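Engineer: Could you look at this predicted model? Sequence included:
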Amino acid sequence: MDKRRIVQILSASFTNGYIIGFLKGKIYTGNLKKICVPGLNCYSCPGALGSCPIGSLQAVIGSMMHKFSFYILGFITTIGILFGRLICGWVCPFGLIQDLLNKIPSPKIRIVKGDKFLKYLKYVILIMFVILLPMVLADELGMSDPYFCKYICPVGTLEGGIPLVLMNEPLKSTIGLLYTWKVTLLVITIILSILIYRPFCRYVCPLGAMYSIFNPISFYKFKIDKDKCTECGLCTKKCKINIEVYKKPNSPECIRCGECKNACPQKAIKSGIIK
């Protein structure tokens, strides 16, 4: 098992380490829930010890008491400036799930038609479903739905919705059209993840969209040693997201998995806190 996979497993285990929640089918509501975790991880997961930054951001925007949170945006900005999308590649639990699903033997779609347009969809989702809709569509009490979590996010369905329904008999009677819709989205995401490397991260995730903005300027970055690089293209062939690493090592789409670095025969790709 490689180092990245070990870090992913440890991160997922720590983030969802409330074992009692899984045993009793209850959500942890202690003080740790006041703290955001770096990756996308559902608040309603029985094992979740912290809060999802996207869910928290929506809750604040859609609340009659608050319209802006310096803490949440400050947290996301700090993580982004320090690490960029390294969080996506090494820490996010749903990133690990997609990685494992993609290992299932099947025909793989390496080149996604419309990729150059689809990669901007996550920014549209961020602006529309995470920010604008909760801000604009408030009820008479000044409260708004968490639109991304409620209508789109498959992470909440997998980590929260399904386990809670299975472990709580009264919840089964509440299953309706919305639950069916969310399960359908989850199934589609699972199938696509088997065929395509990290489709949710690449095209849907609003947290990935926020971190991607910081990739070119984050402290942790990739750097190409021009004296060693022969532009052989092996880094691009190894990259499952088809980034031309030797041309754009800090692309907003890069999740810092390090596969390109390991594949470079000239050892021309460096990574870390680089000036």
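Structural biologist: Received it, and whenever you're ready, just let me know what you need. Quick caveat: nothing in here was measured; it's all calculated off a predicted structure. Numbering: from 1, shown residues only.
Engineer: From here on, just use CA atoms for contacts and neighbour counts.
Structural biologist: OK.
Engineer: ok, residue 275 - contacts?
Structural biologist: By Cα atoms under 8 Å, 6 or more residues apart in numbering, residue 275 lies in contact with residue 219.
Engineer: gap between it and residue 220?
Structural biologist: Separation of residue 275 from residue 220 (Cα to Cα, to the nearest Å): 9 Å.
Engineer: again with residue 14
Structural biologist: 23 Å.
Engineer: Between the two, tell me which one has more neighbours.
Structural biologist: residue 220 (22 against 14; other Cα atoms under 10 Å).
Engineer: Not including adjacent chain positions, what is the nearest residue to the more buried one?
Structural biologist: Leaving aside its sequence neighbours, residue 220 sits nearest to residue 273 (Cα to Cα, 6 or more residues apart in numbering; 4.5 Å).
Engineer: Residue 167 contacts residue 45, doesn't it?
Structural biologist: No - assessed by Cα atoms under 8 Å, residue 167 is found out of contact with residue 45, at 11.8 Å.
Engineer: Which one of the two is surrounded by more residues?
Structural biologist: Taking neighbours as other Cα under 10 Å, residue 167 and residue 45 compare with residue 45 leading, 28 against 16.
Engineer: Let me see the contact set for the more buried one.
Structural biologist: 16, 27, 156, 159-161, 163-164.
Engineer: could you redo the last one with a cut-off of 6 Å?
Structural biologist: Contact analysis of residue 45 by Cα atoms under 6 Å, 6 or more residues apart in numbering lists 159-160.
Engineer: Could you do residue 154 as well?
Structural biologist: Counting by Cα under 6 Å, 6+ apart, residue 154 has contacts residue 186.
Engineer: let's see 7 Å
Structural biologist: Each residue near residue 154 by Cα atoms under 7 Å, 6 or more residues apart in numbering is listed here: 182, 185-186.
Engineer: what does residue 253 give?
Structural biologist: Residues in contact with residue 253 (Cα under 7 Å, 6+ apart) are residue 212.
Engineer: Put this next to the first one:
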Amino acid sequence: MDKRNIPVLARFRGWIQAAAALLTNIHLPNFLQGKLYQGGGKAVCVPGLNCYSCPGAAGACPIGAFQAVVGSSKFRFSYYITGILILLGVLLGRFICGFLCPFGWFQELLHKIPSPKLSTKRLKPLRYVKYAVLLIMVVLLPVLVTNELGMGDPFFCKYLCPQGVLEGALPLAAVNSGIRAALGALFTWKAAVLLTVIVCSVLFYRPFCKWLCPLGAFYALLNRVSLFQMQVDTHKCVSCGACAKACKMDVDITKNPNHAECIRCGMCMKACPTDAICYRYGLGDKTQTTDKGETI
């Protein structure tokens, strides 16, 4: 297919992911110094899953920040962070997962490692686990399970999130002997979670995103109403099924162009022989169009 017909976003997605990961963790000297950036940028949440404790992190993780607030003794809900997440979800939906999330990009790089690749189509029920993680580990447990001071643990960050070990514990421990000496059973558990995700990512496409990520679950809830959508021109579509075969998120875009699992990666566009699929941005659900079908 002529590359000129592929939208620029889809064509250069890998470069955009790399740039987003770099900008999210722009304070690179901190990796060598073993310290965290603590400037004003940490008061703002980045859009993707990125650990606050990463030495290079330019902002806060939205999930970690939310848990820090709801687990405090003074507050039980974070309107500020929830508002930011709703705004990002409405503006971009799971485009954030496909283009702006550092941990999503990390999983994709792992999946490029030569090995047998396994399909997740028969594992679709597991995609609902991430909603349970969002509700139980991110929202309910920090509020309901508290200590004598009325403070709750950030259960997802503390017990499940592999990004914290990858970006936080490992880089800091590598240059700080005090942190290395303090590592214990919890680090061992989290390292095992990270190792499991790494192995699964080599075999499956984005397993953490599909099955466990609460941030992806939140954006998925807004995917259908987000301003950034996928559009299928039914006049051009020849029902060949190439797009469904190309989709690694197990979505048939011709049946549900703005499915909750669609990360707007553009693989369906690259596979379509008639250029029937494009991006659109704006109000309203116009997934079936005339022959205009403009792309960005």
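Structural biologist: Thanks, I have it. Just so it is clear, the structure is predicted and the values come from calculations on it, not from any experiment.
Engineer: Got a TM-score for the pair?
Structural biologist: Remark: TM-score between the superposed chains equals 0.97 [TM-score structural alignment, normalised by the length of structure 1]; 274 aligned residues with a Cα RMSD of 1.2 Å.
Engineer: what about the aligned residue in structure 2 for residue 37 of structure 1, how many neighbours?
Structural biologist: Under the alignment by TM-score structural alignment, residue 37 of structure 1 pairs with residue 46 in structure 2. Per other Cα under 10 Å, the neighbour tally for residue 46 of structure 2 reads 24.
Engineer: try residue 136 of structure 1
Structural biologist: Counted with other Cα under 10 Å, the neighbours of residue 136 of structure 1 add up to 13.
Engineer: Check the alignment and tell me where it lands in structure 2.
Structural biologist: Checking TM-score structural alignment: residue 136 of structure 1 goes with residue 144.
Engineer: so the equivalent of residue 226 of structure 2 over in structure 1, which of the three states?
Structural biologist: Taking TM-score structural alignment for the superposition, residue 226 of structure 2 sits opposite residue 218 in structure 1. Assigned by DSSP: H, G, I helix; E, B strand; the rest coil, the conformation of residue 218 of structure 1 is coil.
Engineer: Run through the residues that contact the most centrally placed residue in structure 2.
Structural biologist: Residue closest to the mean C-alpha point of structure 2, counted by Cα atoms, centre = their mean, is residue 97 at 3.8 Å. By Cα under 7 Å, 6+ apart, residue 97 of structure 2 lies in contact with 48, 104, 216, 263.
Engineer: ok, the residue nearest to residue 56 of structure 1 when sequence neighbours are not counted to residue 154 of structure 1 distance?
Structural biologist: Leaving out its chain neighbours, the residue that sits closest to residue 56 of structure 1 by Cα to Cα, 6+ apart is residue 72, at 7.2 Å. Distance, residue 72 of structure 1 to residue 154 of structure 1, by Cα to Cα: 22 Å.
Engineer: same question, residue 34 of structure 1
Structural biologist: Here the criterion is Cα to Cα. By it, residue 34 of structure 1 lies 23 Å from residue 154 of structure 1.
Engineer: swap in residue 236 of structure 1?
Structural biologist: Following Cα to Cα, the distance that separates residue 236 of structure 1 from residue 154 of structure 1 is 29 Å.
Engineer: Same question for residue 107 of structure 1.
Structural biologist: Residue 107 of structure 1 sits 23 Å away from residue 154 of structure 1, going by Cα to Cα.
Engineer: do the same with residue 49 of structure 1
Structural biologist: Distance from residue 49 of structure 1 to residue 154 of structure 1, counting by Cα to Cα: 19 Å.
Engineer: hey, where'd the strands end up in the stretch 151-296 of structure 2?
Structural biologist: 228-232, 277-281 (DSSP state E, counting those that start in this stretch).
Engineer: for the ones you listed, which one ends up most surrounded?
Structural biologist: Among the strands of the stretch 151-296 of structure 2, the stretch with the highest mean neighbour count (mean count of other Cα atoms under 10 Å) is strand 228-232, at a mean of 25.
Engineer: Nearest to residue 144 of structure 1 among the contacts of residue 154 of structure 1?
Structural biologist: Checking those against residue 144 of structure 1 by Cα to Cα gives residue 182 as the nearest, at 19.1 Å.
Engineer: What residue in structure 2 is paired with the closest one?
Structural biologist: Per TM-score structural alignment, residue 182 of structure 1 is aligned with residue 190.
Engineer: Equivalent analysis for residue 12 of structure 1, please.
Structural biologist: Aligned partner of residue 12 of structure 1 by TM-score structural alignment: residue 21.
Engineer: name the element that match belongs to?
Structural biologist: Secondary structure assigned from DSSP states H and E places residue 21 of structure 2 in helix 13-24.
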